[in-house]
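Peer 1: build me a structure from this.
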Amino acid sequence: MSDTFHPYPHVPKVYPPGKPACAGAQHVPVLIVGGGPVGLATALGLARHGVRSVLIEADDGVCTGSRAICISRRSLEIIDRLGALDGFMSKGLPWAGGRSFYRDEEVLHFTMPQDAQQKLPPMLNLAQYHIEQFLLDAAERQSELIDIRWQTRVTGVEQRADGATVTVATPDATYKIEADWLVAADGGRSAVREALGLKLQGTSYEGRYVIVDIHLKSERPTERLAYFDPPSNPGSTVLVHKQHDDIWRIDYQLRDDEDAQAAVLLENVAPRVDSLLAMMGETAPWHPVWITIYKANALTLDKYRHGPVLFAGDAAHLVPIFGVRGANSGIDDADNLAWKLAYVVKGQAPQGLLDSYSDERVFAARENLRHGSKSTEFMAPPTFAFELMRTAVLGLAGKHAHVRSLINPRQTSAIAYAQSPLNAVDADVFATGPAPGTVLPECPLALPHNGGQKAGYITDLVRRAAGAFTGLYFSGDGAVPAELLALGDTLPLSTVAISRSGAQECAWDHTARVFSLFDAQPGTFYLVRPDGHVLGRWRQVRAGQVAQALARILAS
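Peer 2: Next up, the predicted model:
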């Protein structure tokens, strides 16, 4: 790149103190390889359960460059539980929809679900270097449980019957770490995956995109912008996202005959950016911050557990950027894995619980790949037939609303584990409400607080449970049957009453929406996993039903 670039001058690179190399092998309960969002989220999730981990990262600090930028509501909910939400909300730019254009005509204006009942925005634009920094800040507050070692590279992995031995190299020495469990969150070029001889399977698309970050002052609102065959770049597709600190991310498709090395030279990038900004009506001066090239992949491992080694994030799957499912699916991996691994490490659940991590997240990856592939095939048609279909859809969409759904970018949403082996059988009939395997819907509640109540939300109850399972008991008078409360004496279960009354010791359905949202009546009970997915529900609960559902998961 040209020396006129100033890569992220507003964000100093962080060089946290490293750990000295140790003579001889060390033993740790959990070793996490990879200090990106997925590795940090896994470490924070384990720490939430009091489980210590060592996290190693080959680089010397948080990332630079243009990587993930769009964080979904579901990911923000997870980050809230990890204690890092404040930084995300203060720095990120929330958005709820976007516009697509064909040549010079708007053909789609979409909005994601958003109403006054939601605690968090549907999507937040935040560059990955900030994502990592805020998660790192939270991890450093848990330094007694999270040991971060920078400039530490994996050079070998040996699986044992009772764990894995990992050889690592630092600038000063090489040493071994013996881990009971090894979490591979080391990205698309995973050294752990390579060491085990595992291969991602799926589709690699031929279409290439140039990613350009520029600095530009603009009052334009934050929304996703997509331009198909725009006058500024005929025959191409262009995506535009506004970020914090007056940074804009521009992705544009290269023609098949364009040379990739030449395509990232500033003298070739600048005219396309100038033309795009002129088309958008942006007249302020701009300067480049980062240029790179991207190729879409839709790949996954067949399973994410290989004995004591567990794969997450890009080490497990590579998802096309369209629909923003990459980093978000990785954060969901970390959330699913952390509580299960913590329960196993603490002896509260058998090792087989980790097989459900693989089952659920492989299913989720295939769903994300299915949607991501459809979006990719529309954004960058792989064949003449796809291109012909896209041209027809775009040409009709301006006047025919029924075809506009084909342009929809299929933004990421929470995956329901409808067939999870952990789910309790839904024996009762519910007209609505979250079924086993789905995540909790959001709604305001008045929560018990210091003998009184304060404003809160349904998802706050999962955060307050601090890693335990959450029981939502719908009560007529705010009381919980003694036999249900007694389950918490021997099981990791935190039960709270939800009542239509304002009783101080319960959560108050002050909007009169929660009972109907869950299709609940007095006596209804929802059992929720530590990651916010519903495990089971009963119209008129008996304590034995809840105990049995938990016994299928826990070692007791």
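Peer 1: C-alpha only now, for contacts and for neighbours.
Peer 2: Will do.
Peer 1: where does the residue most central in space within the chain sit: helix, strand or coil?
Peer 2: What sits nearest the mean C-alpha location of the chain, by CA atoms, centre = their mean, is Asn328, with 2.3 Å. Secondary structure assignment for Asn328 (DSSP: H, G, I helix; E, B strand; the rest coil): helix.
Peer 1: tell me the contacts of it?
Peer 2: By CA atoms under 8 Å, 6 or more residues apart in numbering, the residues touching Asn328 are 71-72, 75, 412.
Peer 1: tell me the spacing between it and Ala179.
Peer 2: 27 Å (CA to CA, to the nearest Å).
Peer 1: just Pro171 next, same as before
Peer 2: Pro171 is 22 Å from Ala179, by CA to CA.
Peer 1: of these two, who's got more company?
Peer 2: Ala179 (26 against 9; other CA atoms under 10 Å).
Peer 1: so that one makes contact with Ala25?
Peer 2: No: with contacts counted by CA atoms under 8 Å, Ala179 stays clear of Ala25, the gap being 9.9 Å.
Peer 1: tell me how far the residue nearest to the centre of the chain lies from Gly50.
Peer 2: 24 Å.
Peer 1: same question, Ala427
Peer 2: 35 Å.
Peer 1: higher neighbour count, those two?
Peer 2: Neighbour count, other CA under 10 Å: between Ala427 and Gly50, Gly50 has more, with 15 against 10.
Peer 1: the more buried one belongs to a helix?
Peer 2: No: read with three-state DSSP, Gly50 is coil and lies in no helix.
Peer 1: excluding chain neighbours, what is closest to Thr300?
Peer 2: His317 (4.0 Å; CA to CA, 6 or more residues apart in numbering).
Peer 1: structure for this one too, so we can compare:
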Amino acid sequence: MNRPFKPYPFTAKQYPASLPPLQGGVDQARHPVVVVGGGPVGYCAALGLASHGVPVVLLEADDSVCFGSRAICISRRSLEIIARLGAADGFLKQGLPWTGGRSFYRDDEVLHFKMPMDENQKHPPMINLAQYSIEQLLLDAAEQRSDLIEVRWQNRVTAVGAREDGTRLTVETPAGAYTMEADWVVAADGGRSLLRETLGLKLKGTSYEGRYVIVDIVLDSARPAERLAYFDPPCNPGSTVLVHKQPSGVWRVDYQLRDGEDPDEAIKPENVMPRVESLLGMMGEKGAWSPVWIGIYKANALTLDDYRHRHVLFAGDAAHLLPIFGVRGANSGIDDADNLAWKLAFVVKGIASPRLLDSYSAERVAAARENLGYGTKSTEFMAPPSFAFELMRKAVLGLAVKFPELRSLINPRQSSAIAYTGSPLNMTSQDAEFGAGPACGHVLTECPLVIVDGASTREGHLTDLVGADITALYFTDDGAVPDELTTCHAAMRARGIPFAIVALARQAGFARAHGWDKSGRLFAMYDAAPGTLYLVRPDGHVFARWRRFDAADVTGAIDHLLQS
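Peer 2: Below you'll find the predicted structure:
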């Protein structure tokens, strides 16, 4: 079958190699932070640091954003993070939102799942957007912060020397090589991380033998965006097939190779096209289609034991490799960047002890292991690693047609926000007094609000009120804030600690409030009464809460956060 390939409906801008001013092949500036790798994780880390006023040099080995099918699903939690970075509008404008999916066993539908979506939410559970668009939107935001973010294109790190007081990098470019010094390095250089390899660090876990072919096609179809999974389909017996719709008429098809298939032969167009044609016929898709790109991958469930190596901090695929099932890869990496950026910024600015960075590793390694647990279950169901697993899957799929209670075993467990319940930063002494609301370590529960800005108001959400500061959410009848909290605010600001008070009023008409609980849901959702206080980290995780507090409680919790 001969089908000509079409280009992606996206034109990547190409950037020339850039060199800093050099003296004897040395960048004379010592940089507070260098980010290695310009993918979604690297850009989010750079944008997060810039939001705290920290200058960043970002080194990207290529001359443009990525090419080919990589990450395509962005979760609600990632959208919340990207919104704080000032880049969400493009994601929401271009991305295709979806709320669930369907799974089929042979000819029968065995699961129709829905992700949580209600009137409290600001963002959809998931949007589909190709990684080249993801990177371009984040790059656009970074270019708007050129006062703090310097992107160096075609700058490939070839050597790294990690010391107790900083890191030296050797960088190759088409215009010449140079060395540079950094106080801190964020290693976001992907699954084949040179920094990880050079420093002799090893990923640990499971690498699965099964392989999947990825095919991006352009297809004219009005079918809605949802996750489609086909187990042992008539078009490809013995295989598992996943289908996702993307913007601009691009569709991604992933199908599992059967045992004994040669991967090199499997990705040849003459072997791929008949399978795609057969799949589309089975789905009832009769529109014209053309291939765009073909690739191959295998599932990995691997992580470093520690994401901090002296002054090098690992994030994204450089730190962990997660199975694609449940779309945790890029989303977990964006969460890494969000966790790391504020902590590293506080350390660089002298606000916090470098020990705070140990909590980055502790929290995100635990998150990776939780994600690996879910991803491993999904992987073993999607591609059974043994005959016993395959028998179990056939039994579950066959019985799920008649017994709905078994369908939860098929659910792919899509990516969701991770709670840092075991974090050393939490102050949990008052948690037991609450019957609802986000406990210490959890992200804020979303709720619509009327946001008050002086004499003007607008419709918004609670997460709109949390920025780069440590935030005190104070629940009040009329917007009034007690003197002890304003005194604490002044003392923190005098110490250079970014601290903000957000007053959440139960009643309307008070200009001194920041948010009005117009829906009447917020106070109940947080089990709050006038006088309740939640302390929130810059990444949106709660780290302390009280029904009643005094200034010493607040000061002690923040000092614990910064010195942990």
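Peer 1: TM between them?
Peer 2: Once superposed, the chains reach a TM-score of 0.98 (TM-score structural alignment, normalised by the length of structure 1), with 552 aligned residues with a CA RMSD of 1.3 Å.
Peer 1: between the two ends of stretch 477-490 of structure 2, how far is it?
Peer 2: OK, stretch 477-490 of structure 2 end separation, CA to CA: 23 Å.
Peer 1: equivalent analysis for stretch 319-336 of structure 2, please.
Peer 2: 9 Å.
Peer 1: which residues in the stretch 51-200 of structure 1 form helices?
Peer 2: 73-81, 85-91, 128-140, 191-195 (DSSP state H, counting those that start in this stretch).
Peer 1: and of these, who's closest to Gly235 of structure 1?
Peer 2: helix 128-140 (29.9 Å; CA to CA).
Peer 1: okay, buried residues for the closest one please.
Peer 2: Buried positions in helix 128-140 of structure 1, judged by neighbour count with 16 or more other CA atoms under 10 Å: 128-136, 138-140.
Peer 1: still on that earlier bit, residues in contact with both of Ala179 and Ala25 of structure 1, list them for me.
Peer 2: Counting by CA under 8 Å, 6+ apart, nothing touches both Ala179 of structure 1 and Ala25.
Peer 1: how about the strands in the stretch 1-150 of structure 2?
Peer 2: Using DSSP state E, counting those that start in this stretch, the strands assigned to the stretch 1-150 of structure 2 run over residues 22-23, 26-36, 56-60, 73-75, 96-98, 100-105, 108-114, 126-128, 149-153.
Peer 1: residues in contact with the equivalent of Gln246 of structure 2 over in structure 1?
Peer 2: Aligned counterpart of Gln246 of structure 2 in structure 1: Gln243 (TM-score structural alignment). Residues near Gln243 of structure 1 by CA under 8 Å, 6+ apart: 92-93, 125-127, 222, 249.
Peer 1: looks like Ile291 of structure 1 contacts Ile211 (just checking).
Peer 2: Yes: here Ile291 of structure 1 reaches Ile211: they are 5.7 Å apart, a contact under CA under 8 Å.
Peer 1: as a check, name the ranges of all strands in the stretch 201-350 of structure 2.
Peer 2: Going by DSSP E, counting those that start in this stretch, the stretch 201-350 of structure 2 shows strands at 204-219, 227-231, 240-245, 250-256, 289-303, 308-309, 312-314, 320-321.
Peer 1: which part of structure 1 lines up with the fifth one?
Peer 2: The alignment of strand 289-303 of structure 2 onto structure 1 (TM-score structural alignment) spans residues 286-300.
Peer 1: mean deviation, that stretch versus structure 2?
Peer 2: Superposing on structure 2 and averaging over aligned pairs (mean CA distance after the TM-score superposition for structure 1), stretch 286-300 of structure 1 comes out at 0.4 Å.
Peer 1: Ser133 of structure 2 matches what in structure 1?
Peer 2: Per TM-score structural alignment, Ser133 of structure 2 is aligned with His130.
Peer 1: now do the buried residues in the helix ranked longest in structure 1.
Peer 2: Taking DSSP state H as the assignment, the helix of structure 1 that covers the most residues is helix 353-379. Buried residues in helix 353-379 of structure 1, defined by neighbour count with 16+ other CA under 10 Å: 353-366, 368-369, 371-379.
Peer 1: the helices of the stretch 51-200 of structure 1 into CSV, with extra columns for distance to Ala397 of structure 1?
Peer 2: Formatted as CSV, the helices of the stretch 51-200 of structure 1 follow (distance: least, CA to CA, whole Å):
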stretch, distance to Ala397 of structure 1
helix 73-81, 29
helix 85-91, 35
helix 128-140, 34
helix 191-195, 44
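Peer 1: out of these, nearest to Glu267 of structure 1?
Peer 2: That would be, of the helices of the stretch 51-200 of structure 1 and by CA to CA, helix 128-140, which comes in at 26.7 Å.
Peer 1: distance from the closest one to structure 2 after superposition?
Peer 2: Mean for helix 128-140 of structure 1 is 0.2 Å (mean CA distance after the TM-score superposition for structure 1).
Peer 1: which residues are contacting that helix?
Peer 2: With CA under 8 Å, 6+ apart as the criterion, helix 128-140 of structure 1 contacts 36-37, 40-41, 43-44, 62-69, 82-84, 87-88, 146.
Peer 1: if you set the cut-off to 7 Å instead, what comes out?
Peer 2: With contact meaning CA atoms under 7 Å, 6 or more residues apart in numbering, helix 128-140 of structure 1 is reached by 36-37, 40-41, 44, 62-64, 67-69, 83-84, 87, 146.
Peer 1: top of the residues you listed by neighbour count?
Peer 2: That'd be Leu44 among those, by other CA under 10 Å, with 32 neighbours.
Peer 1: so what corresponds to it in structure 2?
Peer 2: Aligned partner of Leu44 of structure 1 by TM-score structural alignment: Leu47.
Peer 1: in contact with its match, which residues?
Peer 2: 85, 142.
Peer 1: so how far is Leu148 of structure 2 from it?
Peer 2: Counting by CA to CA, the gap from Leu47 of structure 2 to Leu148 of structure 2 is 9 Å.
Peer 1: do Lys13 of structure 2 as well
Peer 2: For Lys13 of structure 2, the distance to Leu148 of structure 2 - CA to CA - is 22 Å.
Peer 1: so for those two, which residue has more residues nearby?
Peer 2: Using other CA under 10 Å, the more surrounded residue of Lys13 of structure 2 and Leu148 is Leu148, with 20 against 9.
Peer 1: how about the more buried one: what's its closest non-neighbour residue?
Peer 2: Using CA to CA, 6+ apart, the nearest residue to Leu148 of structure 2 is Pro55, at 4.4 Å.
Peer 1: got it, and Asp358 of structure 2?
Peer 2: Using CA to CA, 6+ apart, the closest residue to Asp358 of structure 2 is Arg308 (7.0 Å).
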